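Visitor: the following block contains a protein sequence and its predicted model.
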Amino acid sequence: MTESSIPPEATDDIRALLTDAGVTHDPDLVARILATGVGLGLDGTDRLDLKITSAALTEMRAAFRLFAPYRGIPKVTVFGSARTRPDDALYRQASAVAAVLAERGWMVVTGAGPGIMQAAAEGAGPHRSLGVSIRLPFEEKPNAVIASTANNVAMKYFFTRKLMLVKESSGFICVPGGFGTLDEMFELLTLQQTGKAEPTPIVLLDAPGGDFWMGFKRYVDEQLIPAGVISPDDLDRVLITDSVDAAAAEITGFWRNYDSLRWVGGRLVLRLRAEPTAEEVAALNARFGHLLSSGEIEHRGPLRVERDDDDRIHLPRLVMRYEQVQVGSLFHLIRAVSALGSAPEPAAPPHPAT
């Protein structure tokens, strides 16, 4: 629904309402949201559908407000079972990896419940933890760590909760769990495989000596790949480990030299933290040239549209005509870029775009 789909006088009234309310930040987008609401009314939308829409927008606003003060701090989301007990090795793993990442300046996002979610919050500490809880008959309140700071937003719907658990984070750690954990992991993999989310590090962390995620890998190797339903390298972008140190290094190392990306027309721009050498660019072309639709990877300054938008123009760039159907392989190029040279450990990745 656009503004042109409703009566002109209603469009004028919407814009007047925004002016009277003092809305000055992106008023055109806010007007589109209101116009969509008017359109739902004109469509004779079912009352239940209207209630879903209203509740979803309300929950999203609350979540956006929760995360807004921490926009400049990198975040990692930890997924895992609510049923894992404190004496379980998986509980200790989740707490330990969260503690390591918190020490390196990261915040930890969880579903705010018990089990692995509480373990990660305990490891990070109350002021390094954010929670996105779900209202369930058997899981109604956030765990004590999250509740102690009120750094939590409660959701009615799983789809709004999952959006916020993914949208704000620059890395993900999945600890063995049940249907919910597997659902969250598969959604992460789907977003990466289809290019609907920018490449992001994903770690499947097991207990020391554990076989949960290696069992999943065997299923992928023995069933999904032979069936032709995924590509042979689809799981290469995921680190499976039982090491807390390796898990933390995978999350932070991904951002060591890589900063962000942007598509400009048919060109892909990778923004870096350190200048690449001519030899490094040549090596990237030799390794990844087959993924380009034409030309080669070039080291150059910002494109005109980036300069016009003042979009991270201080950073060096690699520009290429990347074959968009190969977007699932982009993770490998970024990982190679972050391994270049001697870029310093980043203070924070940029805010992710999903």
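Guide: Yep, it's here.
Visitor: for the rest of this, base every contact and every neighbour count on C-alpha atoms.
Guide: Noted.
Visitor: Ile14: how many residues sit nearby?
Guide: By other Cα atoms under 10 Å, 19 other residues sit near Ile14.
Visitor: quick check: buried residues in the strand or helix carrying it?
Guide: With secondary structure defined by DSSP states H and E, Ile14 is part of helix 8-21. Using 16 or more other Cα atoms under 10 Å as the test for burial, helix 8-21 gives Thr11, Ile14, Arg15, Leu18.
Visitor: quick one: which of those residues is nearest Met155?
Guide: Relative to Met155, the closest of the buried residues of helix 8-21 is Leu18; by Cα to Cα it sits at 27.4 Å.
Visitor: please report the distance of the closest residue in space to that closest one that isn't next to it in sequence from Ile33.
Guide: Once flanking residues are discounted, Leu18 sits nearest to Pro27: 7.1 Å by Cα to Cα, 6 or more residues apart in numbering. Distance, Pro27 to Ile33, by Cα to Cα, to the nearest Å: 10 Å.
Visitor: thinking again about what came up before, could I get the buried residues of helix 8-21 as TSV with distance to Tyr258?
Guide: Output for the buried residues of helix 8-21, formatted as TSV (distance: Cα to Cα, whole Å):
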residue	distance to Tyr258
Thr11	43
Ile14	42
Arg15	41
Leu18	40
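Visitor: let me know the closest of those residues to Gly80.
Guide: Among the buried residues of helix 8-21, Leu18 lies closest to Gly80 (Cα to Cα), at 42.4 Å.
Visitor: rewinding a little: surely the residue nearest to Leu18 touches Leu17?
Guide: No. Here Pro27 does not reach Leu17: they are 10.6 Å apart, not a contact under Cα atoms under 8 Å.
Visitor: buried ones in the helix or strand where Arg32 lies?
Guide: Element membership for Arg32 (DSSP H and E) is helix 27-42. Going by neighbour count (16+ other Cα under 10 Å), the buried part of helix 27-42 is Val30, Ala31, Arg32, Ile33, Leu34, Ala35, Thr36, Gly37, Val38, Gly39, Leu40.
Visitor: alongside the first one, take a look at this:
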Amino acid sequence: MTEDENVRRAGPLTYRGSSIPSTTTDQRLLDRRGPSDWVHTDPWRVLRIQSEFVEGFGLLSELPSAVSVFGSARIKPGTRYYDLGVEVGARLAEAGYATITGGGPGMMEAANKGAQEAGGLSVGLGIELPFEQSLNSHIDMGMTFRYFFVRKTMFVKYSQAFVVLPGGFGTLDELFEAATLVQTKKVTRFPVILVGRDFWGGLEEWVRTSLLENELIKPQDMELVQIVDDPLEVVDIIRKSHLHIAREQEELARSEAGPEQ
């Protein structure tokens, strides 16, 4: 067993060896209990959840314009996808954006590395998992969360765009949650960009043939997510989107102010 496998971090707590709990904090929160067990446990968890929100807001409240980058923890250094992640992080830094990732290895590490080496701010928001996934070494500021839903709030609140690199279930979860938030207008529209047409093209085709053709989404919903190959195009899409949003906000402010006297 490696050192990382023999350690679990849950927020500010660290467990080692036989002291590692058999379940995660999220699992204990969501598991069903007896009819009265919740009286003694769940209300107190609200304070722990509140503390994570406070700590996350405190860490990120002065963050400059930032982009969240998602991708698999299983991609190895030296592969073409890893190199793609490094370039994405670097291009975002050169454009003046901080890079926020899940703080783990693989594509997250790649984006953090690219951002840091290019002189940008590199942020990692980790999560307690049954298999330890410590924050990677290319992070300037970071935090490990107990609760997935608190961590997700931080990604959405402090990002001006989502960039999605090749990944598995966790990456798909972030992708579809972002698309749903934009579709339902729970958040102000922001770019959701998939990088790697060879990887994501099949998903786009499935959405078109299974969802759109069965009228489960509207034609304009196909525009919620864009697919590109070039990291420079990622930056270009984000910049154009922000300029468009800024113009809309200016026009709205003028209309609310009424005609000049």
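Guide: Nice, I can see it. Given the structure is predicted, the values throughout are model-derived calculations rather than measurements.
Visitor: that older thread, what does the helix holding Ile14 of structure 1 correspond to over in structure 2?
Guide: The counterpart of helix 8-21 of structure 1 in structure 2, using TM-score structural alignment, is absent.
Visitor: how far is that helix from where the chain is centred?
Guide: 35 Å (Cα atoms, centre = their mean, to the nearest Å).
Visitor: before we move on, what about stretch 216-236 of structure 2?
Guide: 17 Å.
Visitor: which residue numbers in structure 1 does that stretch align to?
Guide: Going by TM-score structural alignment: stretch 216-236 of structure 2 matches residues 229-249.
Visitor: which parts of the matching stretch are buried?
Guide: Buried residues in stretch 229-249 of structure 1, counting neighbours by 16+ other Cα under 10 Å, are found at Asp234, Arg237, Val238, Leu239, Ile240, Thr241, Asp242, Ser243, Val244, Ala246, Ala247, Ala248.
Visitor: thought Leu191 was touching the first one, still the case?
Guide: Think Asp234 of structure 1. No. With contact defined as Cα under 8 Å, Asp234 of structure 1 does not count as touching Leu191 (11.8 Å).
Visitor: what about Lys76 of structure 2, neighbour count?
Guide: Using other Cα under 10 Å as the criterion, Lys76 of structure 2 is surrounded by 16 other residues.
Visitor: three-state assignment of it?
Guide: coil (DSSP: H, G, I helix; E, B strand; the rest coil).
Visitor: do you know how far it is from Met107 of structure 2?
Guide: Counting by Cα to Cα, the gap from Lys76 of structure 2 to Met107 of structure 2 is 8 Å.
Visitor: between the two, what contacts are shared?
Guide: Each of Tyr82 lies in contact with both Lys76 of structure 2 and Met107 under the rule Cα atoms under 8 Å, 6 or more residues apart in numbering.
Visitor: would you map the helices across structure 1?
Guide: Ranges of helices in structure 1, per DSSP state H, are 8-21, 27-42, 47-67, 89-103, 116-124, 144-147, 158-167, 179-194, 212-219, 225-227, 244-253, 278-288, 304-309, 330-338.
Visitor: what about the longest one, how far off from structure 2?
Guide: Between helix 47-67 of structure 1 and its aligned partner residues in structure 2, the average distance after superposition works out to 1.4 Å, using mean Cα distance after the TM-score superposition for structure 1.
Visitor: contacts for that helix?
Guide: Defining contact as Cα under 8 Å, 6+ apart, one finds that helix 47-67 of structure 1 is touched by Leu40, Val132, Asn151, Asn152, Val153, Ala154, Met155, Lys156, Tyr157, Thr160, Met164, Glu168.
Visitor: and the last one, what pairs with it in structure 2?
Guide: Read it as Glu168 of structure 1. Taking TM-score structural alignment, Glu168 of structure 1 has Tyr158 as its aligned residue in structure 2.
Visitor: Asp173 of structure 2 matches what in structure 1?
Guide: With TM-score structural alignment as the criterion, Asp173 of structure 2 lines up with Asp183 in structure 1.
Visitor: contacts only, for that match.
Guide: Contacts of Asp183 of structure 1 by Cα under 8 Å, 6+ apart: none found.
Visitor: mind checking how far it is from Ile230 of structure 1?
Guide: Taking Cα to Cα as the measure, Asp183 of structure 1 falls 17 Å from Ile230 of structure 1.
Visitor: repeat that for Phe64 of structure 1.
Guide: Distance, Phe64 of structure 1 to Ile230 of structure 1, using Cα to Cα: 34 Å.
Visitor: alignment lookup: Gln116 of structure 2 to structure 1.
Guide: Per TM-score structural alignment, Gln116 of structure 2 is aligned with Gly125.
Visitor: could you report the neighbour count for that match?
Guide: 19.
Visitor: do the same with Glu213 of structure 2
Guide: Glu213 of structure 2 is flanked by 13 other residues according to other Cα under 10 Å.
Visitor: repeat that for Gln183 of structure 2.
Guide: Neighbour count for Gln183 of structure 2, taken as other Cα under 10 Å: 18.
Visitor: what residues are up against it?
Guide: Neighbouring residues of Gln183 of structure 2 by Cα under 8 Å, 6+ apart: Asp221, Leu224.
Visitor: which strand runs longest in structure 1?
Guide: strand 292-300 (DSSP state E).
Visitor: that one versus helix 278-288: what angle between them?
Guide: With axes from the mean of the first three to the mean of the last three Cα atoms, to 10 degrees as the basis, strand 292-300 of structure 1 and helix 278-288 are set at 170 degrees to each other.
Visitor: distance between strand 292-300 of structure 1 and the chain's centre?
Guide: Taking Cα atoms, centre = their mean, the mean C-alpha location of strand 292-300 of structure 1 is offset from the chain mean by 27 Å.
Visitor: now do it: which elements does it pack against?
Guide: If you count contacts as 3 or more Cα pairs under 8 Å, 6 or more residues apart in numbering; DSSP states H and E, strand 292-300 of structure 1 packs onto helix 278-288, strand 317-322.
Visitor: burial-wise, tell me which of these comes out on top.
Guide: The highest mean neighbour count among these, using mean count of other Cα atoms under 10 Å, belongs to strand 317-322: a mean of 23.
Visitor: burial of Glu248 of structure 2, as a residue count?
Guide: If you count neighbours by other Cα under 10 Å, Glu248 of structure 2 ends up with 12.
Visitor: no more questions from me, cheers.
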